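*Asks:* okay, sequence plus prediction incoming.
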Amino acid sequence: MDVKAIREQFPILDQEVNGNPLVYLDSSATSHKPLAVIEAIDTYYKKDNSNVHRGVHTLGTRATDKYEGARDKVKDFINASSREEVIFTRGTTTSINTVAYSYARANLGEGDEIVITPMEHHSNIIPWQQVAKATGATLKYIPLQPDGTVTLEDVKTTVTNNTKIVAMVHVSNVLGTVNPVKDVAEIAHDHGAVMLVDGAQSAPHMKIDVQDLNCDFFAFSAHKMCGPTGIGVLYGKKELLKNMEPVEFGGEMIDFVNLYDSTWKDLPWKFEGGTPIIAGAIGLGAAIDFLNQVGFDTIASHEHELASYAMEKLSLIDGLTIYGPTERSSLVTFNLDQVHPHDTATVLDSMGIAIRAGHHCAQPLMKWLEVTATARASFYLYNTNEDIDRLVDGLRKAKEYFGDVF
């Protein structure tokens, strides 16, 4: 991959931070946006700005075509069987909450089980805690192996005939663990349960085929895959979505309203109440075009090389602990001995290096790791080995500085 040519498509990377060229290693939190995405959104607001589905004038028609065209791009991107299975939401969090409130609360009761893992993002924990409290269902956790992976044997032990929902992150935002969600979905289905996959950290980095995964729901966000903030997708199998009630009510999602009752539009619009995120959807469509042009095999290969290089170089730093399995997605989470990760990140920022520090919205996982917080460097298609070299040099300097302090 011609990384230099890729980087030229991201204007934000061409800047200095604190007097140093920017090294951005926080794409797991949010990725940067290429010119194609920025220009697509800019063009919508400059030339096509209008509400969708409602007007018959030219601008309304153009906006609607672009908005619904983006839905078709998402359908192909995840290989959904129908465009009716693609719901635009505000992001992964909203997508998971939609399933929790619309599907789970209507179908679960006392004695039923919800199965998740301790490595989940808070967005895939808290909604299920609330469902359990509201319905009387039991929340269960698949145990983690010492390296932060799950085994199918433990999945089979945890999932029972009382399990109604299995919700699992595809790729951990802390450990980089790639979970065997296809196999887990098969186990869930064998027990009559449905499978939800949190794809926030997988959709940006690997080709997604929801039919091959055979998951019942799949959630992801645009902003982690070169798209704009504020928009995401909920994929759901049509037969499930058809029987689910909307969670937001108002304009756009109705078929007919009278004084005392209303009926809903067909899929997918019954879940998209109010004026939708039109510019966001158009930007997401442009991001999909951009990523497809680069190619996911190319992206995955490049990121695998980056992660391997980072693991090799970081493992040479004395007093640095790396968390998670050897085989991982494109991130490395670590801590320097006796140095709080916020201090590590602050020192690196003074050198123009952006990493993430904190609990990463995964406090149960932090407790399992027996730490309060960690530092995380995450990589994407615009990163290079030189970026990692800068990180390593910065960590050595931070180690020396805090070594002198202590």
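*Replies:* Now that the structure is in, tell me what you want to look at. Since this is a predicted model, take the numbers as computed values, not measurements. Numbering: from 1, shown residues only.

*Asks:* contacts and neighbour counts: CA atoms only from here.
*Replies:* Will do.

*Asks:* which stretches in the stretch 301-406 of the chain count as strands?
*Replies:* Under the criterion DSSP state E, counting those that start in this stretch, the stretch 301-406 of the chain carries strands at the ranges 320-323, 331-336, 353-354, 356-358, 374-378.

*Asks:* so which of the ones you listed is the most packed in?
*Replies:* Greatest average neighbour count among the strands of the stretch 301-406 of the chain goes to strand 374-378 (a mean of 26), per mean count of other C-alpha atoms under 10 Å.

*Asks:* dump the residue contacts of F77.
*Replies:* F77 is in contact with K207, I208, D209, I288, counting by C-alpha atoms under 8 Å, 6 or more residues apart in numbering.

*Asks:* pasting the second one now:
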Amino acid sequence: MPFDIEKIRADFPILKRKVNGYPLVYLDNAATSQKPQIVIDSIVNYYSNYNANIHRGVHSLSQEATDAYEIARQKLQKHFNIKNAYEVIFTSGTTHGINLVASGFSEILKKGDEIIVSALEHHSNIVPWQMLCERTGAILKVIPMNDDGALIISAYEKLLSEKTKLVFVNHVSNALGTVNPIKEIIRLAHDVGAAVLIDGAQACSHIKPDLQALDVDFYVTSAHKMCGPTGIGMLFMKEEWGEKLPPYQGGGEMIKEVTFEKTTYAGLPHKFEAGTPNISGGIAFGTAIDYLNSINFREIEAYETKILEYATKKLLEIEGLKIYGTAPGKTSVVSFNIEDIHPYDIGTIVDKLGIAVRTGHHCAQPIMEYYKIPGTVRASFAFYNTKTEVDALVEAVKKAKLMLT
């Protein structure tokens, strides 16, 4: 459909509400996106009309629920250009997917093996690997960043060796908006025989990744940042790794045969989907994918680029304001501070004017330590935001500065 901002905004019921007497200006999309009515209706429809457990029942409701859930899996397969639907594993979100892979590799890595993360990572793509190193004796190495908030690829190349077994990098930095050169990162890792996991949580609402073209081994993301519900996500796992890694959890669904003497496991994806899943969430994830594709990702990317450029220009007109993350490739995130004003104070004041931004270290403390700051104010934009809302943010920040200096 044509990109009609007013029609798009009408799809999101929450955008009609007021906060503290002001129209809501929601600029915290990097934390979670808002949900269109069609996604909300999908959840209500499941619980109202065919709520049943999946894969286990011969009755009609169970079959209907199973069909809807597996159709959603196929939607993700098509959207991300994944070779096989069974390589799509439903998780509770990005963090769950990362921990699932880390748990599997704890059976594979040995003392002295090396794994690499980047300086731009969210804590959920740092802590599990530190825990993995503690369990296995593997060594964690870090790709450094520069002042623009971009990774130093020449330094990454020097870190790689035959000891490198795993590389973990986010597709987009949640704190700065930097788009990492993941295709090159994956290629260089594969040249030394290392596997690669890409954290796509911040990318997939802005970019439509082609996972076969990337040739990535693992890719994780969360529905709630793609206009879908919370509590559901995706782990793409190449079939060869699905056969190598042990199950993450034991329970129903992930088994082939159980006796008290021995259990054999099911194949992908069920091997990693123990227990009753978030059925309504999975179905609604598929609905959210349909909705985003109905708008068209090229249109989304082009519109958000205009919003980012406009917001960057208008915010930099405020004296004393500094933007962190100025790499050439960025998604629609602006992280900033004003001189000696604490970001929390700015965030609190602009909230009184109905504007939702995120303040703090954004679960990316190493980035803040690099810049020697306590945190930033982060305004993160989606395709349903407008230049008028950017203007409201700029005026609110000006008022906050006036009050705090």
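*Replies:* Everything's here; your move. These figures come from a predicted structure and were not determined experimentally.

*Asks:* now, which of the contacts of F77 of structure 1 lie within helices?
*Replies:* Among the contacts of F77 of structure 1, the residues falling in helices (DSSP state H) are I288.

*Asks:* filter the contacts of F77 of structure 1 to the buried ones?
*Replies:* Buried positions within the contacts of F77 of structure 1, assessed by neighbour count (16 or more other C-alpha atoms under 10 Å), are K207, I208, D209, I288.

*Asks:* tell me the centre residue of structure 1?
*Replies:* The residue lying closest to the centre of structure 1 (C-alpha atoms, centre = their mean) is A200, at 1.2 Å.

*Asks:* correct me, but that one touches F218?
*Replies:* No. At 9.2 Å, A200 of structure 1 does not count as touching F218 under the criterion of C-alpha atoms under 8 Å.

*Asks:* G360 of structure 2 and L151 of structure 2: what is the separation?
*Replies:* From G360 of structure 2 across to L151 of structure 2, the span is 22 Å (C-alpha to C-alpha, to the nearest Å).

*Asks:* which non-adjacent residue is nearest the residue nearest to the centre of structure 1?
*Replies:* Leaving aside its sequence neighbours, A200 of structure 1 sits nearest to F220 (C-alpha to C-alpha, 6 or more residues apart in numbering; 4.3 Å).

*Asks:* the one you found sits in which helix or strand?
*Replies:* strand 217-221 (DSSP states H and E).

*Asks:* which residues touch that strand?
*Replies:* With contact meaning C-alpha under 8 Å, 6+ apart, strand 217-221 of structure 1 is reached by 90-92, 95-96, 195-201, 203, 210, 229, 231-237.

*Asks:* ok, average deviation of that strand from structure 2?
*Replies:* Comparison of strand 217-221 of structure 1 with structure 2 after fitting gives an average deviation of 0.2 Å (mean C-alpha distance after the TM-score superposition for structure 1).

*Asks:* just the angle for the next helix-or-strand element following that strand relative to strand 217-221, thanks.
*Replies:* Following strand 217-221 of structure 1 in sequence order, the next helix or strand is strand 232-236 (DSSP H and E). Using axes from the mean of the first three to the mean of the last three C-alpha atoms, to 10 degrees, the inter-axis angle of strand 232-236 of structure 1 relative to strand 217-221 is 170 degrees.

*Asks:* after superposing, tell me the mean distance of strand 232-236 of structure 1 to structure 2.
*Replies:* Mean deviation for strand 232-236 of structure 1: 0.5 Å (mean C-alpha distance after the TM-score superposition for structure 1).

*Asks:* tell me how far that strand lies from the chain's centre.
*Replies:* Computed by C-alpha atoms, centre = their mean, to the nearest Å, the chain-centroid distance of strand 232-236 of structure 1 equals 11 Å.
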